[in-house]
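In: Okay, sequence plus prediction incoming.
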Amino acid sequence: MAFARRMGAFDAEVSGPGAAAFALAPPLEALFTVGDGNFDISFRAGGDEGSSANPAAVLRAWRQGESLVPLLGGGVAPLPAGWLERFGRRVADLLAARGERDELPASALPDLGRLCEELDLPPPPALAKLRPLLEEFDGLPEPVLPGDLRASLRIYQHQGVAWLSFLRQAGLGALLADDMGLGKTLQASCVLEPGSLVVAPTSVLHNWKAELARFRPGLRVGVYHGPQRRLDPKDDVVLTTYAILRLDTDALVAKRWRTVVLDEAQAIKNPDSQLAVAACKLQADFRICLSGTPVENRLEELWSQLHFLNPGFLGGRKDFQDRYAKAIADGQPGAAAHLRGRIKPFVLRRLKREVAPELPPRTEVVLHCTLSEEERKVYDAVRAAAMSDVVERLSAGGNVLAALEALLRLRQAACHSALVPGQQAEGSSKLELLAEQLEQAVADGHKALVFSQWTSLLDKVEPRLRQAGIRFNRLDGATADRSAVVSEFQAEDGPPVMLLSLKAGGTGLNLTAADHVFLLDPWWNPAAEDQAADRAHRIGQERPVFVHRLVAEDTVEERILALQERKRALAEAALGGGTTAGGITRDELLELLA
């Protein structure tokens, strides 16, 4: 741009064979035409007969703030800045979706329709059948519910089934991102047909089998898991796990499925992982992702899921990173709203407060504890031993693993000194606070869930509960019969406390007998904690739910709470009304360790 200004002030004659390359042509004009399901865009200097510029080069120059762009036949021309300000973002979306195939995927037709409307052009005829997706879903046809359905759908669930049925008919993928506890499994079950595959975490496989037996008894359900697993052609619905999908990719991609459901679809959030690659190879007429937390740390996670559902829709990964993730992280005006508008036809997200006002309130409480003198000495020693060296190496661009290890030790020291290698301690301030809270809750007739990321910490909770005379049971990765443990706790005469590891107990469980949830060790990804809390705060809960976060004062845990708020902004930017977002960065690690 600076060069262009200097050339404009250059008062001399330029001659020679290379001069043509710098000849200034008339301003570019955009020529946009629409066919049935595709489009053509060209930029010509002086109209139809003028020299043209590569559309990708025009958009790149515009994004970089340039005023001129080279022409294909030589010379340069001024950009149509006003036109690009109004329509450039949508044109870039369409070009990215079309990619090198020169074929626009059906999932991009709503984008094309919006641009046609803004340009006052007739929409492509192929868009007519997708019109309800552009009109707040008001025109969705009534779904044909399966004859064997044994459930009474709530109003929002009925709308969800109508939306899923519509997208199935259109051959487009759907991300059902309802808040946890609103019945995503039931809604997905309503559109399953013979020849369906459900991929889920191992921890929820039994839940899927039980839910299908309850809601869709007419379907024959097979579980493809275990050492003797085999695909039975008589099964209407096959249930399997992400681990098996990765191990048996060839067997699962050899069959074309009517419907493929990925439950807890954030499992494919890393597009480079073997799991995400295997999922994208699955052949299916209809694809569904279910996730209450489709965005946890980076917007790239959303791209990965939508790439599985509707390949090409959001363009290439690098293009998405450049035009959306970075723009939203930088707070570029309109970037987050534009992304939300684009994905809206394929992402349905309802929050509990919006669609289930009868659900009792959920109250979040931070319970602070003060480390004892001995605990403070251990914590400060851990911090002094590692911090200066780790922070120095991290600041110099070193590997983050050492920083994460130091952070782990600090978090453990904040919970119980005996978790730190080489240290011994009988109890901890945090566990004393937990015991006091549980004694009071149990005495008042309440039931409680106690979560930790470390089974070693749960091991230390057990003797303290026995000392207090509090009955409990436990669910973690070593639990063989999860359903029996859940049934025992849910029973009216069952134990009033359940200890759970965050990984094993954070998803797929209905634990509405509890109305108190205790989170022993805060984690910087709030989605994991929210999933745990929603084991109790879900449809079927009749009492207010209290979520207690136990935090040691003047420790790294207080900084983690602040970081959680920034993480929530990430999901809000993509799915709600927020405008900025960001994943965990090297600077954030430094901030936690400072």
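Out: On my side now, so go ahead.

In: from here on, contacts and neighbour counts on C-alpha atoms
Out: Noted.

In: From Phe472, how far out is the nearest residue to Gly494 once chain neighbours are set aside?
Out: Excluding the flanking residues, the one nearest Gly494 by CA to CA, 6 or more residues apart in numbering is Glu488, at 5.3 Å. Per CA to CA, to the nearest Å, Glu488 is found 10 Å from Phe472.

In: Got another one to weigh against that:
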Amino acid sequence: MRGAVISPDGAVVPPGYGPDPVPAGRKAGAVLDAATLLLGNAQRLLDDHSRAVTCVRDAFHPLQQELVGVELGAIPLSRLKEVTAGRLRLGALEQAGLTSVREVHEAGRHALRQLPGVGAHTADQAVAAAGRIAEAVGETVSVRIDVDHPEPRTTALVAALHRLVGAGPGLRRAHDTADRLGTRLRGLLPEAEPARGRLRMALSGRDRRARALGAADRIRGLLDEAAEADVPLLLAQVSADLLREPASEIECWVDFELRSAEYYSLLAETVGSAPDLASSEGFIPSEIAGRVRAQQLDDTRLRVSLRGYQSFGARFALAQRRVIIGDEMGLGKTVQAIAALAHLAARGGTHFMVVCPNSVLINWTREIGTRSTLRAIPVHGPERQEAFSEWREGGGVAVTTFDSLHTLPLPRHGQPEPAVREAGKPRPAGPEPAGPHMLVVDEAHYVKNPDTRRSRAMSGWTEQAGHVLFLTGTPMENRVAEFRSLIRRLQPALAPDVQGIDAVAGSHAFRRAVAPAYLRRNQRDVLAELPALVQVDEWEELGADDLAAYREAVSAAHFMRMRRAAYARPETSAKLGRLRELVAEAAANELKVVVFSYFREVLAAVRQALGEGVFGPLSGDVPGARRQHTVDRFTAAPGHAVLLSQIQAGGIGLNMQAASVVILCEPQVKPTLEHQAVARAHRMGQVRPVHVHRLLTVDSLDQRLLDILADKNRLFDAYARRSDLAEATPDAIDVSDRDIARRIVEEEQLRLATGTGTNAPG
């Protein structure tokens, strides 16, 4: 019948009798043509990505094999016997002059069989054992790209990675979308093919027609979803980026130096050299890790690709709701927090808050705008109340400081929204949630003491927030009790399990008890590409003038004057003399230097000793925006430059990857201050080895302080880091800063009075 259509049940419906049941004829044909075109674009992107990945792997493999060869060359031949449980006979191989596993691995079966006394069985066993060792070594070696010594092979690798990095953060989303669409369309298109024409439908059986119409309908839904999410544009943009050739090798190297973290992240993802799963998940119990893995992470509002461990950290914050991420400095805690905020925003969240030290407020505002599509609103300074009102009315991320928080009105009492709504669903009727959907607290150890004003203000906001994320690389500085106070603030239900457990059962039980609220990863576990950290203690003799100043400070029992006595006479100071030598050496190599001291007077002496052209000093009374501006100018300066900073001002929050030489003018009472300061330079994004020089003097308090710091570091390792061996209890070494000062003063007074003992390094 002319003009008739086929209904889903196979009946012929004359024209004019009821609606067209589903797309058929030319309608269905247009839908299927559009789907075929989209499938082709998706497949082209997958093919382009596959070729780019192959280029990276081809460039990476010879570099990795060279490192494996070096490692195998250091492994004696006798280790082959261990791999074969003693079954392999090595006598003939040794008599032939073979001494290392590398020689066996490179020789191969045929060459070994030609050796006198080596039979086929021995040769096969030896090569197989060497291969197993080579595989194990291959999983441990790390290819580091030396930006200062480029050569053809590393240039090829950087150029291959440049194409993937240039595709931007949309690459992963485009690839996953193309893969998902391709799988679904390849299954649906053949099934929907009869719906292209009425004749095909008429010649198909009833079940076949029903399946074709259903498949066509599902394809239409897929096309609508793709159009709504701008998938065709995303695929086209990323494909164009993958096909774009770099202008030059120099462009690739410059881009690598600027964005090395992204290059190394893609390299690890591409060649499968990601860190051990347990390491990247902070060795938390399997039941918690499983819950976190099941947590989805919506990255549609992110502008940066996450590493695997960073994605896990963001999902940990979402799944566990009220937690501490205590990752070691330089692992990207900020971006993990932003990823969690972006997820909640993508699922309908509107109001978020970040509380941080004044020194990093500008950095947080920048990072939120650079790494996500969220709007950051600084709530600080004279106009903070107006900014706060703007945030309350329009939403976004309010970025404020610890000192400003108590001036902001708390949300009205009530329960925060229990969960963010799913994307696309309208907000339920009723009042807005009482507090922000997520509260992020950077350097959360600032509120470890519950009796301070800033801690009381923080408690009010944490009670009202839907999610709370504390960030700190130093969750406890001197006392395990301080760490417990943060845990109690987040998850009071854990307090009974944590209280007193350290003294009874040690660090393992303590970490298991706090696992639901605490995640920590260390650089050595998850950043295999991080350049070397070389730490050197520079010991000097006190000059006559400095020794006189030191004795005077000891006699007066003035601990702080004792610490800076080595700089009392700048013109004869041995420490300043060594510092000038180190800076001169860095200048000769065009390296940037950052100099840290606790004391402004010391930095003033350093500035005078070095002359003009020195940046800073950064200090506590320099506004955060000016600190960031100074760091930016230091970073942008061509070649050698020196930045001076008080360690408590510049050692937190600011990124100083441009510096590859760090000079500590004196040891610090708190080891965390030194860790934080060094981590400003030795962090993700650093492309050069970082050399840390700590200036020390013999026959002074420096050695005594180092001994005490070593004990405090062991406490931190046992409770705040992963440690399978340490079982220290805080009772043995838990001391406060005041205790340290009094103890050192008394010991130095006794030593100088009796003339016994020495503090020379041992």
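Out: The structure has been received and is ready for your questions. Computed from a predicted model, the values in this text were never measured in an experiment.

In: Give me the common contacts of Glu488 and Phe472 of structure 1.
Out: By the contact definition CA atoms under 8 Å, 6 or more residues apart in numbering, Glu488 of structure 1 and Phe472 are jointly contacted by Pro495.

In: which one of the two has more residues nearby?
Out: Phe472 (18 against 15; other CA atoms under 10 Å).

In: Go through structure 2 and flag its longest helix.
Out: Taking DSSP state H as the criterion, structure 2 has its longest helix at helix 25-73.

In: ugh, wrong one, structure 1
Out: Per DSSP H, structure 1 has its longest helix at helix 373-395.

In: which residues does whatever residue of structure 1 lines up with Gly620 of structure 2 contact?
Out: In structure 1, the residue matched to Gly620 of structure 2 (TM-score structural alignment) is Gly477. Contacts here follow CA under 8 Å, 6+ apart; on that basis Gly477 of structure 1 touches 501, 503-504.

In: What about Lys344 of structure 1, how many residues nearby?
Out: By other CA under 10 Å, 16 other residues sit near Lys344 of structure 1.

In: which one in structure 2 is aligned with it?
Out: With TM-score structural alignment as the criterion, the equivalent of Lys344 of structure 1 in structure 2 is Ala515.

In: So the residue nearest to its match when sequence neighbours are not counted, which state does it fall into?
Out: Closest residue in space to Ala515 of structure 2, ignoring its immediate chain neighbours: Ile284 at 6.0 Å, by CA to CA, 6+ apart. Three-state call for Ile284 of structure 2 (DSSP: H, G, I helix; E, B strand; the rest coil): coil.

In: swap in Val441 of structure 2?
Out: Three-state call for Val441 of structure 2 (three-state DSSP): strand.

In: What about it, how many residues nearby?
Out: Val441 of structure 2, neighbours per other CA under 10 Å, totals 27.

In: do Glu585 of structure 2 as well
Out: Using other CA under 10 Å, Glu585 of structure 2 has 12 other residues around it.

In: go on, His158 of structure 1?
Out: By the measure other CA under 10 Å, the count of residues near His158 of structure 1 is 17.

In: cool, and the one 10 residues further on?
Out: In terms of burial, Arg168 of structure 1 registers 19 neighbours under the definition other CA under 10 Å.

In: And the nearest residue to it once chain neighbours are set aside, how far from Val191 of structure 1?
Out: Distance criterion CA to CA, 6+ apart; nearest residue to Arg168 of structure 1, sequence neighbours excluded, is Phe286 at 5.5 Å. For Phe286 of structure 1, the distance to Val191 of structure 1 (CA to CA) stands at 10 Å.
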